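1. sequence and predicted structure below; questions after.
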Amino acid sequence: MESASVWLLVFFLFIMIRTYFSVKNIFYSNKKIQENISYIFTDEKICMEGETFSEDFTWNSVYKVNENKEWFLIYHNAQTMNMVPKKYFTKEQLSELRDIIRKNNVKAKLRNH
């Protein structure tokens, strides 16, 4: 039984290390996600602007939004998301963004405050 536990631990460590290097490779191979990105949220769409690109997408194309203590995670599909830091928002802006998300019937897990 002890041998199975050791193999399970080795497998778990392998998965964690593999995931770390995969994410690191994705980050360094995609110059767009390394840029400073500005966001403008309207009732109709989300506007993103980086140093070398600008992109708009409508709320009805958003797969889901999750809000945690420090971030809004805006998913385009089950694997791809934009991470929007909340530290640059005022309390009023946070409330407005939550209202926009709700008004657009986006599948979302939002905080109450």
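-> Arrived safely.

2. can we go C-alpha only for contacts and neighbour counts from here?
-> Noted.

3. neighbours of Ser61, just the number please.
-> Using other Cα atoms under 10 Å, Ser61 has 12 neighbouring residues.

4. list the contacts of it.
-> By Cα atoms under 8 Å, 6 or more residues apart in numbering, Ser61 lies in contact with His76.

5. distance of it from Leu97?
-> 16 Å (Cα to Cα, to the nearest Å).

6. tell me which stretches of the protein form strands.
-> Counting by DSSP state E, the chain has strands at residues 38-41, 45-49, 54-58, 64-67, 71-75, 81-85, 108-109.

7. of those, which is nearest Thr19?
-> The closest of those to Thr19 is strand 81-85. By Cα to Cα, the value is 16.9 Å.

8. buried by neighbour count: which residues of the closest one qualify?
-> Within strand 81-85, the residues that count as buried by 16 or more other Cα atoms under 10 Å are Met81, Val84.

9. now swap in stretch 81-97 and tell me
-> Within stretch 81-97, the residues scored as buried using 16+ other Cα under 10 Å are Met81, Val84, Lys86, Leu94, Leu97.

10. any idea how far Asn77 is from the third one?
-> Here Lys86 is placed at a distance of 21 Å from Asn77 (Cα to Cα).

11. below is an additional structure, to be compared with the one above:
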Amino acid sequence: MVQISYKLTKDELYKGLVDNSNTRVITKVLRIFGSVLLAVMLYLTTVNIINGINYFSMGYAFPMFLGAYLVFLPEATAKMQVPNLIKTKNPFTENVIVRIDRAGFRTKGETFSNSHSWDSVHSIVETKDSYLLKPTESTVTVLPKRVFTTEQTDEFKTIVASVTGPVVKMN
């Protein structure tokens, strides 16, 4: 069993939200669509400038803005959410105790308590700075790597390697 206690920093909360969003299929689809839209609009704008057409309207500005927004959607959304999550007493900003064992994981904060068995968990993802335990595709428990000792990291990875049910993406 691994037990850790932590409180997410503002930076960890931002990165956790972005990382969670980046693991979702819809985010990848929107990013591809936004990239194509942005490329087409930049091409059309360049052709118009070369041909001497300097008339730009919302017909050009809106698709370019939309394309850029879709490409940077996770970052923009997290940037807007984090200050509000920190101002309000949100479970993301509480001191949290997480217990991880072969049966599942339990999280306990100041205002909440959750328990998940591994067979009901959607996925477990390792990122550069954290581990994401995702009960569903859109919800996440962010575990910062900084709070794990070397022994806890080894035990956590051993537990995760033995679980069945969730999609596991570990480095």
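-> On my side now, so go ahead. Every value quoted in this text rests on a predicted model; they were computed, and no experiment measured them.

12. grab the nearest non-local neighbour of Glu126 of the second structure.
-> In space, and not counting its chain neighbours, Glu126 of the second structure is closest to Met170: 4.9 Å by Cα to Cα, 6 or more residues apart in numbering.

13. what residue of the first structure matches up with the one you found?
-> Residue pairing (TM-score structural alignment): Met170 of the second structure is matched to Leu110 of the first structure.

14. list the contacts for its match?
-> Val65, Asn66, Glu67, Asn68, Arg98.

15. my guess is the second one contacts Arg98. True?
-> If I follow you right, that is Asn66 of the first structure. No. With the criterion set as Cα atoms under 8 Å, Asn66 of the first structure and Arg98 do not qualify as a contacting pair; they are 10.6 Å apart.

16. who's more crowded, these two?
-> More crowded of Asn66 of the first structure and Arg98, by other Cα under 10 Å: Arg98, with 20 against 15.

17. what residue in the second structure is paired with the more buried one?
-> By TM-score structural alignment, Arg98 of the first structure lines up with Lys157.

18. and Ala39 of the second structure, how many neighbours does it have?
-> Counted with other Cα under 10 Å, the neighbours of Ala39 of the second structure add up to 15.

19. the one 10 residues further on now?
-> Residues lying near Ile49 of the second structure (other Cα under 10 Å) number 12.

20. can you check Met48 of the first structure too?
-> Other residues lying near Met48 of the first structure total 16 when counted by other Cα under 10 Å.

21. same thing with Pro166 of the second structure?
-> 20.

22. surely it touches Val121?
-> Yes. Pro166 of the second structure lies in contact with Val121 (Cα under 8 Å); the separation is 5.3 Å.

23. equivalent range in the first structure for stretch 5-15 of the second structure?
-> Correspondence between stretch 5-15 of the second structure and the first structure is not established for any residue, with TM-score structural alignment as the criterion.

24. quick one: residues in contact with that stretch.
-> Judged by Cα under 8 Å, 6+ apart, the contacts made with stretch 5-15 of the second structure from elsewhere in the structure are 78-79, 82, 86, 92-98, 142, 144, 147.

25. just those: which are in helices?
-> Secondary structure of the contacts of stretch 5-15 of the second structure is defined by DSSP state H; positions in helices are Ala78, Lys79, Val82, Ile86.

26. which residues in the second structure form helices?
-> In the second structure, helices defined by DSSP H lie at 10-22, 25-50, 58-71, 73-87, 150-162, listed in chain order.

27. would TSV of those with distance to Gly104 of the second structure be doable?
-> Written out in TSV, the entries for those read as follows (distance: least, Cα to Cα, whole Å):
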stretch	distance to Gly104 of the second structure
helix 10-22	20
helix 25-50	25
helix 58-71	35
helix 73-87	27
helix 150-162	9
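
28. closest one to Ser115 of the second structure among these?
-> Shortest separation from Ser115 of the second structure across the helices of the second structure is recorded for helix 150-162, at 16.2 Å, computed as Cα to Cα.

29. by contact count, what packs against the closest one?
-> Judged by 3 or more Cα pairs under 8 Å, 6 or more residues apart in numbering; DSSP states H and E, the packing partners of helix 150-162 of the second structure are strand 2-6.
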